[in-house]
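In: Show me how the following folds:
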Amino acid sequence: MRIAILDDYQRVALQSADWTSLGATDVVPFHGHIADTAELAAELRPFDVVVAMRERTPFTAERLRLLPDLRLLVTTGMRNASIDVAAAAAAGVTVCGTGGSGAATPELTWALILALVRHVPAEDRRMRDGGWQHTIGFGLHGRTLGVVGLGNIGQRVASIGRAFGMEVLAWSQHLAATVAADAGAVAVSKEELFASADVITVHYKLGKRSVGLVGERELGLMKPTAFLVNTSRGPIVDADALLVALHSGAIAGAALDVYDEEPLPPGHPLRSAPRTVLTPHLGYVTDDGYRRFYGDAVEDIAAFAAGRPVRIIEPD
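Out: This is a model prediction of the structure:
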């Protein structure tokens, strides 16, 4: 059994789990991202098992056809929009997932909110350049937090907002008022949320109906003093509309951890957009999260080798 571990950017995969327990012929981590399909197929062709880190490397029907010896594809997490699970099943490839750290993304969300509203990156740069106090922070106590998508992550984010003394509004399709109330939030229309909230944070599942969910219309409803944060998935926010809003001053700023294309190309206009805080999809990148991801991946591979696969992801 030969195992490939993709996109191990931080070079921690082998130390995050006991891969020796599998008795594999080879366990090979790839530390750089392989974007080209032909190059990816050439690199992965010798492997029976591939471990993919979140949505970093897509597995389309075309790519799966180029990997005839692939038997098991493990994704960290139990959802991966970049894997064509139906095509994998048709090709005889089992897809399995892992658990994760439910606290990691909410923690980063609040790191971004605080960095954005208190201008932490800008003040840090000025301090290192010899400066002192250039900005005025935007206080959160008594302000309104808008949570787009009140699932497990959204609920955790909402609870922290309440701890800061914020009123919490929430919206998602079919969100019941009782569910929102149980999470300490008030269910409102999407229009009311975008028009009323001082900080809007996106925690929505990516799907065909949620691409561009936050677009020109929604950004146009926001107050010029309001901030947008996205730690969910890049395509949920229309990047072109966001760039216009940032450059025109229609909104106060944005913090982003996710992008339409990842890694974000060096010359992408978001990298130089004003009033932004940018992180490279770190929402799930924590020590305990990686131990869970890779530890469960080892369990998935062992169970598959024993003929009893676990945490199977079925086609929709």
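In: drop to CA atoms for contacts and neighbour counts, all remaining ones
Out: Noted.
In: buried ones in stretch 251-264?
Out: Of the residues in stretch 251-264, Ile251, Ala252, Gly253, Ala254, Ala255, Leu256, Asp257, Val258, Tyr259 count as buried by neighbour count, 16 or more other CA atoms under 10 Å.
In: Oops, could you answer that again for stretch 123-131 instead?
Out: Glu123.
In: ditto for stretch 109-119
Out: By neighbour count on 16+ other CA under 10 Å, the buried set for stretch 109-119 is Thr109, Trp110, Leu112, Ile113, Leu114, Ala115, Leu116, Val117, Arg118, His119.
In: mind listing what the last one touches?
Out: So that's His119. The contact partners of His119, by CA atoms under 8 Å, 6 or more residues apart in numbering, come to Thr135, Gly137.
In: Tell me the spacing between it and Pro274.
Out: Note on His119: its distance to Pro274, by CA to CA, to the nearest Å, is 12 Å.
In: what's near enough to touch the closest residue to Phe30 other than its chain neighbours?
Out: Computed as CA to CA, 6 or more residues apart in numbering, the closest residue to Phe30 that is not its neighbour in sequence is Leu6, at 5.0 Å. By CA under 8 Å, 6+ apart, Leu6 lies in contact with Pro29, Phe30, His31, His33, Val50, Val51, Ala52, Met53, Thr57.
In: ok so, going back, how about the buried residues of stretch 109-119 in TSV, adding distance to Gln15 and secondary structure?
Out: Converted to TSV, the buried residues of stretch 109-119 look like this (distance: CA to CA, whole Å; DSSP: H, G, I helix; E, B strand; the rest coil):
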residue	distance to Gln15	secondary structure
Thr109	27	helix
Trp110	28	helix
Leu112	28	helix
Ile113	32	helix
Leu114	32	helix
Ala115	31	helix
Leu116	34	helix
Val117	36	helix
Arg118	36	coil
His119	36	coil
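In: got a markdown table for the residues you listed, with distance to Ala24 too?
Out: Shown next, in a markdown table, are those (distance: CA to CA, whole Å):
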| residue | distance to Ala24 |
| --- | --- |
| Thr109 | 38 |
| Trp110 | 40 |
| Leu112 | 40 |
| Ile113 | 44 |
| Leu114 | 45 |
| Ala115 | 44 |
| Leu116 | 46 |
| Val117 | 49 |
| Arg118 | 49 |
| His119 | 49 |
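In: Here is the second sequence; please produce its structure so I can put it next to the first one:
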Amino acid sequence: MAVQIAVIDDWQDVARDVVDWSVLDSVGEVSFVHDYPADNETLAERLGSYEVICVMRERTWFDEDLLRRLPKLKLLVTGGMRNAALDFKAAATLGIQVCGTDSYKHAAPELTWALIMAATRNLVAEANALRAGLWQQGLGGDLHGKTLAILGLGSIGKRVAQFGQVFGMRVIAWSENLTSDAAAEVGVTYVSKQELFEQADVLSVHLVLSERSRGLVDAQALDWMKPTALLVNTARGPIVDEAALVKALQKNRLAGAALDVFEVEPLPEHHPFRTLENVLATPHVGHVSRENYQPFFSQMIEDIQAWSAGKPIRVFT
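Out: You can find the predicted model right below:
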């Protein structure tokens, strides 16, 4: 009997077209499931017939309860080699193999800078005003000479920092594991956590979601920031205390926020981020590009082929 393979979390219905899934015909039957995440009972009904499930990183959460509700599941394939939404210990206990893919490092930094530029120059408001027959509605700002603060100077944070340097910005950074020497290697000044928030004209979040980073940008951190500062988050929503950020924006304690990620995704219909005038929000498209998806799904196919042949690759251990 053919192996039943599900590709989920593909909310835009693009996965079927960016790579040739027919190469898996000798392995099994591929289905594309476009529903948004739901409760475990619903997910178990939706996914219960599949032996292989391909997931986007940190969209649908596979905790121990859900994994136990999926007795046919033998292989989980995720984008990247890190996924806080998967219970790896439970998967191992249940005999479920978990494999990943390499990470593409360009899409997220480019989207970060699209948001920074758009928010700084009021581009959305100006473009919408022009479409409405109006002209020059507000006064934007420049980035040259301003301070770009990077929270998390990993591979993506470093690229964002490099772009900031090209714009003539002073770049500072902090994370719990960062050292002054590591920052200096890429021309960035290491500062303390409080100094990072206090000195930022633009603060951009580039941490991995973990129990240590969850809620790290809290009410105290936001209170340290200048009222003229912009907070940018293209990493993961739960790193920022969303309730505290909403309150700060409502009270104009910050000039604005540019956000691509949220505590709950898709963003609830009546969430304040949909209506606050000092928020520029996009629907988690930081990694959504053809150049990212082609290797992403191609390597998922490779993982399935290798697993089917009894020689799994890119295995989580």
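In: If we only consider the buried residues of stretch 109-119 of the first structure, which is nearest to Arg291 of the first structure?
Out: Arg291 of the first structure lies nearest to Thr109 out of those, by CA to CA, at 20.9 Å.
In: Surely the closest one and Leu228 touch.
Out: No. Assessed by CA atoms under 8 Å, Thr109 of the first structure is found out of contact with Leu228, at 10.9 Å.
In: Spell out which residues are contacts of both of those two.
Out: Common neighbours of Thr109 of the first structure and Leu228 (CA under 8 Å, 6+ apart) are Thr201.
In: circling back to that earlier point, nearest to Gly161 of the first structure, of the buried residues of stretch 109-119 of the first structure?
Out: Trp110 (8.7 Å).
In: follow-up on the earlier one: counterpart of the residue nearest to Phe30 of the first structure in the second structure?
Out: Mapped onto the second structure by TM-score structural alignment, Leu6 of the first structure lines up with Ile8.
In: related to what we said a few turns ago, sort out which of the contacts of Leu6 of the first structure are buried, if you could.
Out: Pro29, Val50, Val51, Ala52, Met53, Thr57.
In: Which parts of the stretch 201-317 of the second structure are helices?
Out: Taking DSSP state H, counting those that start in this stretch as the test, the helices found in the stretch 201-317 of the second structure are 219-224, 242-250, 290-308.
In: and the second one, how far from the chain's centre?
Out: Right, the one you point to is helix 242-250 of the second structure. Helix 242-250 of the second structure has its C-alpha centroid displaced from the chain centroid by 20 Å (CA atoms, centre = their mean, to the nearest Å).
In: So which bit of the first structure is that helix matched to?
Out: So helix 242-250 of the second structure sits over residues 239-247 in the first structure, by TM-score structural alignment.
In: Look up how far Asn80 of the first structure lies from Gly285 of the first structure.
Out: Wrong residue type there; residue 285 of the first structure is Val, not Gly. 16 Å.
In: Look at the two and report which has more neighbours.
Out: Between Val285 of the first structure and Asn80, counted using other CA atoms under 10 Å, Asn80 has the larger neighbour count: 20 against 15.
In: Aligned against the second structure, show me the partner of the more buried one.
Out: Checking TM-score structural alignment: Asn80 of the first structure goes with Asn83.
In: Quick check, its match in contact with Arg59.
Out: No. Applying CA under 8 Å, one finds Asn83 of the second structure not in contact with Arg59, separated by 9.4 Å.
In: What is the burial count for the alignment partner in the second structure of Tyr294 of the first structure?
Out: Using TM-score structural alignment as the criterion, Tyr294 of the first structure maps onto Phe297 of the second structure. For Phe297 of the second structure, the neighbour count with other CA under 10 Å is 24.
In: Quick one: residues contacting Phe297 of the second structure.
Out: Shown in contact with Phe297 of the second structure (CA under 8 Å, 6+ apart): Ala15, Val18, Val19.
In: From those, list just the buried residues.
Out: For these, buried by 16+ other CA under 10 Å: Ala15, Val19.
In: Which of the contacts of Phe297 of the second structure fall in helices?
Out: Ala15, Val18 (DSSP state H).
In: At which residues are the strands of the stretch 51-200 of the second structure located?
Out: For the stretch 51-200 of the second structure, strands defined by DSSP state E, counting those that start in this stretch occupy the ranges 52-55, 75-78, 97-99, 147-151, 170-174, 189-190.
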